[in-house]
Structure formats: C-alpha cells, structure tokens
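Colleague: My questions concern the predicted model and sequence given below.
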Amino acid sequence: MTYFYWSALLLCASACLPTTAQTLPAHGLAATYYNGENFEEAVVERTDAQLDFEWHARPPATGVSKEHFSVRWTGFLEAPATGLYILHLTVDDGVRVWVGNKLLLDSWRNQYVTDGQARVRLEAGKVYALRIEYYQSALESRLVLGWERPDVSMEDFFSGRPIFEPIPTRYLWAALPGPPTEVREAASPASPVARAIAPPDTLPVRLEELARLAKGQRLTLPNLYFTQSTADLLPTSRPVLNQLARRLREQPAMRLEIAGHTDNVGDAALNLRLSRQRARVVRQYLVQQGIDSVRLLARGYGSARPLADNRDPQQRPRNRRVEVVRQ
C-alpha cells in the first residue's frame, strides 16, 4: 500500500504543477559514467533501474573504458516498511554509499570482490536521498547494492527463499518533484555496522580555491545537483553549499556573482531562464544560511559561455554548471 500511496501523491503533485514544471520522474537512479577513476571525463548519462551489475571485463556503457572508470548514481530511496534495514554490497573495486546524506559505507580502495554491510533505520512511506559512487581500476568489475527488509517474516527466513535482494526498481526514484525539505534524513541505528557516518556539511567537499580567487576569476561548484531540466535543488547539493556559506562567513568582505550555465540542447530562451533560476536558487540558499544578500549577485547565461564543445556528447555535461565569480 505504501508504494501506491506514494505514487498517488506524486501524480497529484505533478498534476497541480504549472505546465513548465518537471514531469513525474522515472524509477531508478540517475547515473553518470566517467572515464577515469575519479570522475575525470563524463561520457554517458542515463537512468539505471537497479544497481545489479557484473560487467566482468566489458565496458559498462558505450564510450566508457572497460577499466579505469567511475560512476556516480544519485536519486532517492523509498522505504516500504518501518524498521532497521541491512544494506548488502558486493563490489570490485572502490565504493561509497550515502543514505539520507549520511556516509554509511566507505571502501574507496582497490580490492578483489568484497562483501559489506551497513544498517540504517528508515520509516515507511518516506523517501531518503541516495548517492553511490564507484570506481573500477583493472580487470573485472562488479557492483551490487541490495537490502534485507525489516518486515521479512520467519516463514520467509526458514523457507529457504532469499531474504536479501537487489533493491527493487519501484523503490528507487531518479528525482522527485518538490523541494529538498520533503526528503528525510536517515536515522542511525543503535549499533551501526557502517565504517563512517558524517553529517551533510562534513562530506568530502573542499573549496579552498575560493580564498585564492582574484577579482574576476571563477570557480565551478562541484557536486551540485538539480532535478533534470528544473531549478529544484537536490539534497545532495547541501554539502558544497554549506561549505561555500562557511567560506563566505570566514571572509566577510568577499562578494560573489553566482553564474548559471547550460548546454545548448533545447530552446535557447528556456535554457537562459533555467540558468537564471538555478543561480537564484543557489543565492537564496546562501542567504538562508546567513550570508548578506548584498554580497551575492545571481545571473544566468544559458549556453552562451560553454567550457567544452557542445557538439561532443562526452564533453557537453561540463557546460551544465553553476560558477561563483569573485567581484
């Protein structure tokens, strides 16, 4: 019933939005595949239904190397029952998993096929931000993310039926309509198996370069995510924005232009509007963090200032960005 109830809410919310708003998002997770073990060159963007991959020695996607590649999945996880979930992970090589902006699994190293677990308490009917990062070094590659639900019956346990399964597609969302405040934080269990747990603003985001910017120099904000084709800021963007707010508080004389940019796919006027909206959303977030609004100027440039060749689909994602420019 939880799934159908949530789906009905989403359909209702979608129907009440203006015609320019996003459509109901797809099930699965938004995936970006990169050449390089540290997200160096974005090659493919797509929606993956599940994280249940055994690539062996084959490329994970067209144009991606069969070795020395990395993948980032982002989206949301819906909990079908209340209780303690056991996340099961099989990986070769490195992986990091965040649920509700808490780092639950951190095994970022070269390794043979390895199994790991983490425990997290979730509430039925709620959704939690989900982010998985993976890299493959050499030879075979594999990633499987599954769960053991808290509502598994003793009959299931003794029947021999598997109680651990890859997380089903119907509980994964590539994006959700609505503001980030509707997405819940994950509760930590009393005795977590996780290697590390970090609050949202202590995730590995660094902006040391900001202090070294001269007037007119710019910096692209890393790990900043929006719902596709909208200015809806995703919760996974909070770490970098919290870090930016902290840097601005440390340097009270600094003023910034927040510049939104898009690629050239689609209508130019809509791209320009989208870039302005995203810049304004970032500015608004910083103001809510206590930064004086007179220090922040939001502008959108659409596709007018590309960093890479828009004709090359492998380079085009670099043009979809938000920058800060020192004034």
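Modeller: Here it is on my side, so go on.

Colleague: CA only for contacts and neighbour counts going forward, please
Modeller: Fine.

Colleague: where's the residue sitting nearest the centre point of the chain relative to Thr114, distance?
Modeller: The structure's the chain has its C-alpha centroid closest to Thr74; by C-alpha atoms, centre = their mean the separation is 3.4 Å. Applying C-alpha to C-alpha, to the nearest Å, the value for Thr74 to Thr114 is 22 Å.

Colleague: Repeat that for Arg316.
Modeller: Separation of Arg316 from Thr114 (C-alpha to C-alpha): 35 Å.

Colleague: who's more crowded, the two?
Modeller: Arg316 (20 against 14; other C-alpha atoms under 10 Å).

Colleague: what about the strands in the stretch 151-300 of the chain?
Modeller: In the stretch 151-300 of the chain, the segments counted as strands under DSSP state E, counting those that start in this stretch are 165-166, 172-173, 218-220, 256-261, 296-300.

Colleague: in this structure, which helix has the most residues?
Modeller: helix 268-288 (DSSP state H).

Colleague: Can you spell out which helices and strands pack onto it?
Modeller: Under the contact criterion of 3 or more C-alpha pairs under 8 Å, 6 or more residues apart in numbering; DSSP states H and E, helix 268-288 touches helix 238-250, strand 256-261, strand 296-300.

Colleague: Please identify the most buried of those.
Modeller: Ranked by mean neighbour count, the helices and strands packed on helix 268-288 are led by strand 256-261 with a mean of 25 (mean count of other C-alpha atoms under 10 Å).

Colleague: can you pull the contacts of the residue nearest to the centre of the chain?
Modeller: Going by C-alpha atoms under 8 Å, 6 or more residues apart in numbering, Thr74 touches 29-31, 129-132, 174.

Colleague: now the helices for this protein?
Modeller: Taking DSSP H as the criterion, the chain contains helices spanning 2-16, 154-159, 209-212, 238-250, 268-288.

Colleague: looking at those helices, which is closest to Glu67?
Modeller: helix 238-250 (29.2 Å; C-alpha to C-alpha).

Colleague: And that closest one, how far out from the chain middle?
Modeller: The chain centroid and the centroid of helix 238-250 are separated by 18 Å under C-alpha atoms, centre = their mean, to the nearest Å.

Colleague: list the helices and strands it packs on?
Modeller: helix 268-288.

Colleague: In the helix it packs on, which residues are buried?
Modeller: With burial defined by 16 or more other C-alpha atoms under 10 Å, the residues of helix 268-288 counted as buried are 271-283, 285-287.

Colleague: how about Gln315, what does it touch?
Modeller: By C-alpha under 8 Å, 6+ apart, the neighbours of Gln315 are 41-43, 308-309.

Colleague: how many neighbours does the nearest residue in space to Leu139 that is not next to it in sequence have?
Modeller: Distances taken as C-alpha to C-alpha, 6 or more residues apart in numbering put Ala57 closest to Leu139, at 5.9 Å, once the chain neighbours are dropped. By the other C-alpha under 10 Å criterion, the neighbourhood of Ala57 contains 14 residues.

Colleague: another structure for you, compare them:
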Amino acid sequence: MAWIMHRERQKAALLGLLLLLGLCLPVLSARGQAQRAGSGIRGDYYEGTDFERFVLSRRDASINFNWGHQPPAAGMPSETFSVRWTGWLVPPATGRYVFHVTVDDGIRIWVNDKLILNEWRGQPVSSYTAAVNLKANEAYRLRVDYCQYSMDTRAVVTWERPDQPLTTPPPATWRNLWGLNAEPPAPQPIPTQFLYTRNPRPTPPLTVQLQPVTVQAKAVPAQPQQASTAPRRAPKPSVRPARRVREVGPAVTIAPSASPEPARPAADSGRTAQLARLAVGETVTLPELYFNQGQARLLPAVRTALDELATALRARPNLHFEVQGHTDNVGNAELNRQLSQQRAAAVCRYLTAHGVSEPQLRPVGYGGTQPVADNTDPNQRPLNRRVVLRRL
C-alpha cells in the first residue's frame, strides 16, 4: 500500500513540473523575441538634390531630423543634398498604420516597393499623411528618399499604430489637473526596435557565378553619350506660403514580402579576382542587372549587385571597362540604341557615385545589334536585354 502511495506522489510531482514548464515557456519565448529588436535604418547621404555624389552611409535610429541650417553629417553641405534611408519595418500589430510626415523639402516613401507618398519638390515646411494596412511581425521593405534645396532642413516620419489610436485621451492625473489640461496624443517617430538595416527573416541569397565570355563579333564603334535634356528643377520661392496639411486617404494594403531583398555584402565576395582574370577584350554579363521594359531607371533590387561591383572596382583602380547596354530587336532600332545607352550610363553614374573612378568606365549602348539568343523565341528574347562589362 505504501509503495502505491509513493508512485501516486511521484506522478503528481511530475504533472506539477510539466505544468510549471508550460507556464514558463511562453514567457521565455517572449523574452527571446524582445532581445531580437531592431537597431535602426541605413541612411545613405549624397551631395546634390538627386543623389549625384555619394558621401557616406550610417545607421540612423529613426527618421526624425530637424537640422535647421546645419549639415546633416560631417563632410556634408548644409544645403542642396539628398538622403536615402533603406531597411526593414516589422510592425507590432495588424491593422491600419497612418504615416505622418513633416518635411522641407521633398520626400518619397515606398513600402515593399509600393510608392505610398510622393511629394518630390522644393517646398516650405509641409505635412502629409499616408495610410497602409500591415500585418504584425511581418518584415516589410522600407525606403524613404529625401531632398533638400535651401534654407530650412527637416525630415520627420512618425506613425499612428492600430493598437494605439490617437483618439484615446491620456489618463487623468494630478499632473494634467485631472484631464482639464491634458494635451491630445501626437504621433511618435517609428521606434528603433521596429527598424532593421537587414531583413530579420532572411532567405539564403542566390549566388550567381560570373563566367567570362569572349566576344567574336566585331565591336561596334562607341557612340557618344547624349547630354541630358531634362529640365532643371525650379528653385523654391523665396516667400514661403502657409503650411499645408493633406488629409489622410484610404489605406493601401501592402502584402508581406514574398522574396526579401538580400542583404548588402559586407566585403568583396570574390568578384575582384573574377574581373581581374578577364583578358583585354573579354566580356562578362551581369545577370543580376535588369530594368523594367522600356525604362533606364535602376530598380532598388539591383543595388546589392552594384554595391558589390563598386567594391570590386574600387579595390582594383587599374581595371577599365566598357559598360555595354543591350536590348532585343523589338521596336525602333535607333530608340533601342538610345535606351541601351541610357541604361549603361545609369549603371556608370551609380558606380561613380559609390567611389569608382570615372576613367575606369565607359558607357556604350549597342541596342539590338549584338543578340546572344533567338529574338523570334519569346522565351529566349529576354536574354538579349542585358548589361555587359568588356575589359579595356
């Protein structure tokens, strides 16, 4: 009888221990998640109002700056500059988020490559709002562009969370005379803990090995780069109009990122040696570089490849390349040549803005004159739309 009672006590003790562990595990899990908080967002600072010359990169805790008439960082001018903040946003709750922006001068905001706010111009201190629907604990790509023309300098991005609406009055205490002197709540800057410079849930990046290819066809003579005919931005008026506020519109639903952008490489991953092994006249195709059809604007997703290429070229300043733009044969041949020239020039501008010497690069557009695949086959035609490096 005593032995049976002893076994029953052991079972009761074991059940109590399991119950205690079950209660503790959620607490331990929550603590582990709290330790993986964000550390801020990456800021790339440029001279010029449209990212003309790269100066420095740094980690910013949030986008909450009022520089007045001072430069934003050492080595930067106090006027005529631009900043690009890129990183990841992990919202703490599911629902409708309202971004409140106070800016002087221009600003653009993307969430998962979807443009939700575009006020890109010289203007006095102005306020705007944009609403998006986000899911809790999902990683969203965040990009904010800012340009400054002259005089005051301000870029502030705050938010209103769905789980903390601003309509809720603050608690009545003796400090605010039991609610009689209480100020309404205001949107706060996005906390650092929800911002990441790298994707907190990354997927293994796809590694593409560059293979040298010797061009047998006779090279087409280089065409001179066409000068830009884009009109200059009009200076902002010296007399500032009254402050403007735009009412918030309907929320834009942003889907979680299905294929996150790979993190920027911390150092050269071997491409320097690959480029140095190319003999003069040999070429290499950059498969990571692509453009939207009919456009020459660099896409955000190709920055990783270009940053790695810039690192490689800075390490070997004796390497010189012809940056070739190629298209398929669909459409007007001359327009295709002009488009390919513009794409090659866009690549060169990005590389020189990130420290590559201008004499190392020569942009040339060949249009559809040098196909590597059958243009009559829709499945092969995209292979002809490419960017190629030929060593000089």
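Modeller: Structure's in. What do you need? All values reported here derive from a predicted model rather than from experimental measurement.

Colleague: Can you pull the TM-score for these?
Modeller: Laid over one another, the chains give 0.55 as their TM-score (TM-score structural alignment, normalised by the length of the first structure), with 215 aligned residues with a C-alpha RMSD of 4.2 Å.

Colleague: coming back round to it: nearest to Leu11 of the first structure, of the strands of the stretch 151-300 of the first structure?
Modeller: Proximity to Leu11 of the first structure, assessed across those by C-alpha to C-alpha, is greatest for strand 172-173 (13.7 Å).

Colleague: Now the closest one on the second structure. Mean distance?
Modeller: Here the mean offset of strand 172-173 of the first structure against the second structure after fitting is 0.4 Å, by mean C-alpha distance after the TM-score superposition for the first structure.

Colleague: what does that strand contact?
Modeller: 25-29, 49-50, 75-78.

Colleague: repeat that for 6 Å
Modeller: Taking C-alpha atoms under 6 Å, 6 or more residues apart in numbering as the criterion, the residues outside strand 172-173 of the first structure that touch it are 27-29, 75-77.

Colleague: Equivalent analysis for stretch 35-47 of the first structure, please.
Modeller: Outside stretch 35-47 of the first structure, the residues within contact range by C-alpha under 6 Å, 6+ apart are 29-34, 64, 68-70, 135, 314.

Colleague: out of those residues, which one sits closest to Leu145 of the first structure?
Modeller: Distances from the contacts of stretch 35-47 of the first structure to Leu145 of the first structure were compared by C-alpha to C-alpha; the smallest belongs to Leu29, at 12.2 Å.

Colleague: Now which residue in the second structure aligns to that closest one?
Modeller: Under the alignment (TM-score structural alignment), Leu29 of the first structure pairs with Ile41 in the second structure.

Colleague: so what's that match closest to, chain neighbours aside?
Modeller: Closest residue in space to Ile41 of the second structure, ignoring its immediate chain neighbours: Thr197 at 4.8 Å, by C-alpha to C-alpha, 6+ apart.

Colleague: Quick check: the gap between the one you found and Ala37 of the second structure.
Modeller: As for Thr197 of the second structure, its distance to Ala37 of the second structure is 12 Å (criterion: C-alpha to C-alpha).

Colleague: correct me, but the residue nearest to Ile41 of the second structure touches Leu89?
Modeller: No. When contacts are counted by C-alpha atoms under 6 Å, Thr197 of the second structure is not listed as touching Leu89 (9.1 Å).

Colleague: These two: which is more packed in?
Modeller: Here Thr197 of the second structure and Leu89 are compared on neighbour count by other C-alpha under 10 Å; more neighbours surround Leu89, at 28 against 22.

Colleague: List the contacts of the alignment partner in the first structure of the more buried one.
Modeller: Counting by TM-score structural alignment, Leu89 of the second structure lines up with Leu77 in the first structure. Remark: with contacts taken as C-alpha under 6 Å, 6+ apart, Leu77 of the first structure is in contact with 127-128, 171-172.

Colleague: same thing but 8 Å
Modeller: Residues counted as contacts of Leu77 of the first structure (C-alpha under 8 Å, 6+ apart) are 127-130, 171-173.

Colleague: Same check on Thr192 of the second structure?
Modeller: Under the criterion of C-alpha under 8 Å, 6+ apart, the neighbours of Thr192 of the second structure are 38-41, 61-62.

Colleague: so which of those residues hold up in the first structure?
Modeller: Mapped onto the first structure and checked by both residues aligned by TM-score structural alignment, their matches' C-alpha atoms under 8 Å, those keep the contacts 39-40, 61-62.

Colleague: In CSV: those, plus distance to Val98 of the second structure and neighbour count.
Modeller: Output for these, formatted as CSV (distance: C-alpha to C-alpha, whole Å; neighbours: other C-alpha atoms under 10 Å):
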residue, distance to Val98 of the second structure, neighbour count
Ser39, 22, 18
Gly40, 20, 25
Ala61, 20, 19
Ser62, 16, 22
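
Colleague: Could you single out the nearest of the residues you listed to Trp120 of the second structure?
Modeller: Compare each of these with Trp120 of the second structure using C-alpha to C-alpha and the shortest gap goes to Ser62, at 20.4 Å.

Colleague: Roughly how far does whichever residue in the first structure pairs up with that closest one sit from Ile258 of the first structure?
Modeller: Matched by TM-score structural alignment, Ser62 of the second structure corresponds to Gln50 in the first structure. Shown here: Gln50 of the first structure relative to Ile258 of the first structure, a distance of 35 Å by C-alpha to C-alpha.

Colleague: cool, Gly116 of the first structure as well?
Modeller: Per C-alpha to C-alpha, Gly116 of the first structure is found 41 Å from Ile258 of the first structure.

Colleague: now do Thr169 of the first structure
Modeller: Distance of Thr169 of the first structure to Ile258 of the first structure, computed by C-alpha to C-alpha: 36 Å.

Colleague: how close does Thr168 of the second structure get to Val101 of the second structure?
Modeller: 21 Å.

Colleague: For those two, indicate the residue with more neighbours.
Modeller: Neighbours of Thr168 of the second structure and Val101, each counted by other C-alpha under 10 Å, are more numerous for Val101; the result is 24 against 9.

Colleague: Report the contact partners of that one.
Modeller: When contacts are counted by C-alpha under 8 Å, 6+ apart, Val101 of the second structure is found next to 127-129, 155-158.

Colleague: What is the aligned counterpart of it in the first structure?
Modeller: For Val101 of the second structure, the aligned residue in the first structure is Leu89 (criterion: TM-score structural alignment).

Colleague: can you give me the strands for the stretch 1-150 of the second structure?
Modeller: Assignment of strands within the stretch 1-150 of the second structure using DSSP E, counting those that start in this stretch yields the ranges 41-47, 53-60, 64-66, 81-89, 95-104, 106-111, 114-119, 126-134, 140-148.
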